[in-house]
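Visitor: Predicted model and sequence follow; I will ask about them next.
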Amino acid sequence: MLTGDDAGRLGLEDDAGDVVGGGVVQFPCQFQAFTPPYRLDRGPPAAVGEAEPQMAAGGLLGIAMTWWAAPIDAAIASRNGRPGPGVFVLPRLNPLIFDTRGIVPLGYAAFAFLLGVTIGIVIRRTLPAMAVLLAAFVLTQVTMSMAIRPHLMAPSRTATTINAGNLTFIGRGGDLEVAIDRPGAWVISQHTVKAGRSVSPPSWVMDCPAQSRRGTDACFGRLTSQGYRQQVSYHPADRFWAFQWREMAIYLMLAIALAGVSAWGCRRL
């Protein structure tokens, strides 16, 4: 470790920062490169190479999780969207599952690392910077999963009849949800239509499940005969790796942009 006396002999106090308690307090845009001839290089808070272990760990973790969860994902897909125990109804394209699979954790790790670097340069205080980093990363993840990822590819659409076999939910307001025969698909939206227009289901649809349990499908048959269908927008399961590559590319581009911002910020200091 470089002591205050060492810093004095090397004439590095002004470059390295203030000498406090026998040690050197480094500013965020400085990192130690004390190799002969003892030169203090300026640059981002950490060399880009220091991000490589984190990126590799993120990538390996995602691949390991994908391999471990493969039987679970296959079992979930085989239910065609029907309810299962706990979270074991969610396909791997679902936002709650997608982030833990495949190669996107590699992009997340690179982005989080360089986001922390950039925030550290601006705030230059550890605890506030960590709090801002956490908030910014969570906000980015939520925005990506809810507002951006569904639109990275155009969704497929299908219209299906509503019956006792596919109905999974009836809301208090009469909103319906159905399962579709697309194993492992990620359903992003659905609504009831009639004659090609979005409509609210009739109020009597609330009685259909009870009638079906009594052995009659007249209620669902009436719904079908009156032209009610459920329009479902979804992404099929075979788009999983296409989404993975596209999202990882987005995060890597963001990481590269943050690296450029960090380097520019350091030169300005």
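Guide: In hand now; what should we look at? Bear in mind the structure is a predicted one, so any value in this text is a computation, not a measurement.
Visitor: For the rest of this, base every contact and every neighbour count on C-alpha atoms.
Guide: Noted.
Visitor: What about D73, how many residues nearby?
Guide: 20 (other CA atoms under 10 Å).
Visitor: where's it relative to F240, distance?
Guide: Relative to F240, D73 is positioned 12 Å away (CA to CA, to the nearest Å).
Visitor: same question, D15
Guide: In this structure, D15 and F240 are 49 Å apart, going by CA to CA.
Visitor: how about the strands in the chain?
Guide: Using DSSP state E, the strands found in the chain span residues 19-20, 23-24, 156-160, 167-170, 176-178, 186-194, 197-198, 228-235.
Visitor: So which of those is nearest F113?
Guide: Proximity to F113, assessed across the strands of the chain by CA to CA, is greatest for strand 23-24 (23.8 Å).
Visitor: residues touching L114, list them.
Guide: Residues touching L114, when contacts are defined by CA atoms under 8 Å, 6 or more residues apart in numbering, comprise A255, L258, A259.
Visitor: Check it against this one:
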Amino acid sequence: MPIYLPELSDDPVAPFPDPRTALRDPDGLLAMGGDLSPARLLTAYSSGIFPWYSEGQPLLWWSPDPRTVFRTNGVHLSRRFRRDLRRSDWTVTADTAFRQVIDNCAQTPRAGQPGTWITRAMCEAYDGLHELGYAHSIEVWDGVILVGGLYGVAIGRMFFGESMFSAAPGGSKIALAALAHHLDLRGWPLIDAQVENAHLMSLGAMSWPRDRFLDIAGALAGEAGEPGTWSERFGRLPASCLADEPVVTTGAAGPIGRGT
């Protein structure tokens, strides 16, 4: 049976279809078409929708049910990892190497995925959001070597995670813990992680019904925000300080969103 998908108009600020009307199979597929302009992307994220497609496919938009989220005070690190982290001399920054982070995310092999959804067009689109102060990166450094990171979109008081990578063991896990630490200090309670997998759940992620996610994330995204770079406010954080965050359990490195 053919699948009918609404096709978006050429107007980048036109509303999306109601996310609650998304398909059950494949889960969350909502619409096709449109573009990756900043206005369209901001409308999508504010509505609980994100783009996800492969090279050669039409542009596809998703809002899965359930939705995977982290509380910013609830990222879990194992005792062994925290013990090693206390001896680490790695440091963490924000918005100092955005394109390096997104390029590394695009090039990182994904289990069960032959390629990447982070196409050249996606890289350029999020670069544009970064220049406008909405897309942000977290970078983990071993001296001057980038060993991990993540990127996502911040609107109001809501952070929508897109992807992260490790070039050395633990790099992406430190990036996630540092992001959560930073957001918690600012009073941002939630990180969208999009789609559930075992790694995310072991790190403390929760699975929410889509209706709950849309209500809470929409309200947070609708609050007044201050787009702009995070580099100065974030500073250079010693990774070792993350070892003493209060919420701890057994966990393993994993992804934000759709990849490790």
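Guide: It's in. This structure is a prediction, so every number in the text was calculated from the model and none was measured.
Visitor: Can you give me the TM-score here?
Guide: Comparison of the two superposed chains (TM-score structural alignment, normalised by the length of the second structure) gives a TM-score of 0.25, and 99 aligned residues with a CA RMSD of 5.3 Å.
Visitor: In a markdown table: the strands of the first structure, plus distance to L106 of the first structure.
Guide: Converted to a markdown table, the strands of the first structure look like this (distance: least, CA to CA, whole Å):
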| stretch | distance to L106 of the first structure |
| --- | --- |
| strand 19-20 | 37 |
| strand 23-24 | 33 |
| strand 156-160 | 28 |
| strand 167-170 | 36 |
| strand 176-178 | 35 |
| strand 186-194 | 23 |
| strand 197-198 | 41 |
| strand 228-235 | 23 |
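Visitor: so which of these comes closest to A77 of the first structure?
Guide: strand 186-194 (10.3 Å).
Visitor: Report all helices and strands that the closest one contacts.
Guide: strand 176-178, strand 228-235 (3 or more CA pairs under 8 Å, 6 or more residues apart in numbering; DSSP states H and E).
Visitor: Show me what counts as buried in it.
Guide: Using 16 or more other CA atoms under 10 Å as the test for burial, strand 186-194 of the first structure gives W186, V187, Q190, H191, T192, V193, K194.
Visitor: The last one contacts T224, correct?
Guide: No: K194 of the first structure is not in contact with T224 according to CA atoms under 8 Å; the separation is 9.9 Å.
Visitor: Okay, strands next: where are they in the stretch 51-200 of the second structure?
Guide: Listed in chain order, the strands of the stretch 51-200 of the second structure (DSSP state E, counting those that start in this stretch) span residues 60-62, 67-71, 91-94, 135-142, 145-155, 158-166, 190-194.
Visitor: Nearest to V101 of the second structure, out of these?
Guide: Distances from V101 of the second structure to each of these were compared by CA to CA, and the smallest falls on strand 145-155, at 5.9 Å.
Visitor: List the buried residues in the closest one.
Guide: Buried residues in strand 145-155 of the second structure, counted by 16+ other CA under 10 Å: L146, V147, G148, G149, L150, Y151, G152, V153, A154, I155.
Visitor: thinking Q231 of the first structure is in contact with V187, fair?
Guide: No: the pair formed by Q231 of the first structure and V187 falls short of the contact definition of CA under 8 Å, at 10.8 Å.
Visitor: What's the end-to-end length of stretch 91-107 of the second structure?
Guide: As for stretch 91-107 of the second structure, its first-to-last residue distance stands at 23 Å under the measure CA to CA.
Visitor: rewinding a little: turn the strands of the stretch 51-200 of the second structure into TSV, columns for distance to R210 of the second structure.
Guide: Putting the strands of the stretch 51-200 of the second structure into TSV (distance: least, CA to CA, whole Å) gives the following:
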stretch	distance to R210 of the second structure
strand 60-62	12
strand 67-71	6
strand 91-94	30
strand 135-142	23
strand 145-155	19
strand 158-166	15
strand 190-194	10
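Visitor: coming back round to it: I'd like the helices and strands packed on strand 186-194 of the first structure written out as CSV, with distance to M65 of the first structure and mean neighbour count added.
Guide: What follows is these, written out as CSV (distance: least, CA to CA, whole Å; neighbours: other CA atoms under 10 Å):
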stretch, distance to M65 of the first structure, mean neighbour count
strand 176-178, 29, 21
strand 228-235, 22, 22
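Visitor: And those strands: which comes nearest V132 of the first structure?
Guide: With CA to CA, the closest approach to V132 of the first structure among those belongs to strand 228-235: 33.4 Å.
Visitor: Next, the angle from the closest one to strand 156-160.
Guide: Angular relation of strand 228-235 of the first structure and strand 156-160 on a 0 to 180 degree scale: 160 degrees, by axes from the mean of the first three to the mean of the last three CA atoms, to 10 degrees.
Visitor: Please name every helix or strand in contact with strand 228-235 of the first structure.
Guide: With contacts defined as 3+ CA pairs under 8 Å, 6+ apart, the packing partners of strand 228-235 of the first structure are strand 156-160, strand 186-194.
Visitor: for the shortest one, which positions count as buried?
Guide: Looking back up the chat, that one is strand 156-160 of the first structure. Per 16+ other CA under 10 Å, strand 156-160 of the first structure contains these buried residues: A159, T160.
Visitor: What's the separation between I119 of the first structure and V138 of the first structure?
Guide: Shown here: I119 of the first structure relative to V138 of the first structure, a distance of 14 Å by CA to CA.
Visitor: okay, those two: which has more neighbours?
Guide: Set side by side, I119 of the first structure and V138 show unequal neighbour counts under other CA under 10 Å, the larger going to I119 at 20 against 12.
Visitor: give the contact list for the residue lying closest to that one once chain neighbours are set aside.
Guide: Residue nearest to I119 of the first structure in three dimensions, not counting chain neighbours: A129, with 6.0 Å by CA to CA, 6 or more residues apart in numbering. A129 of the first structure is in contact with G116, I119, G120, I123, counting by CA under 8 Å, 6+ apart.
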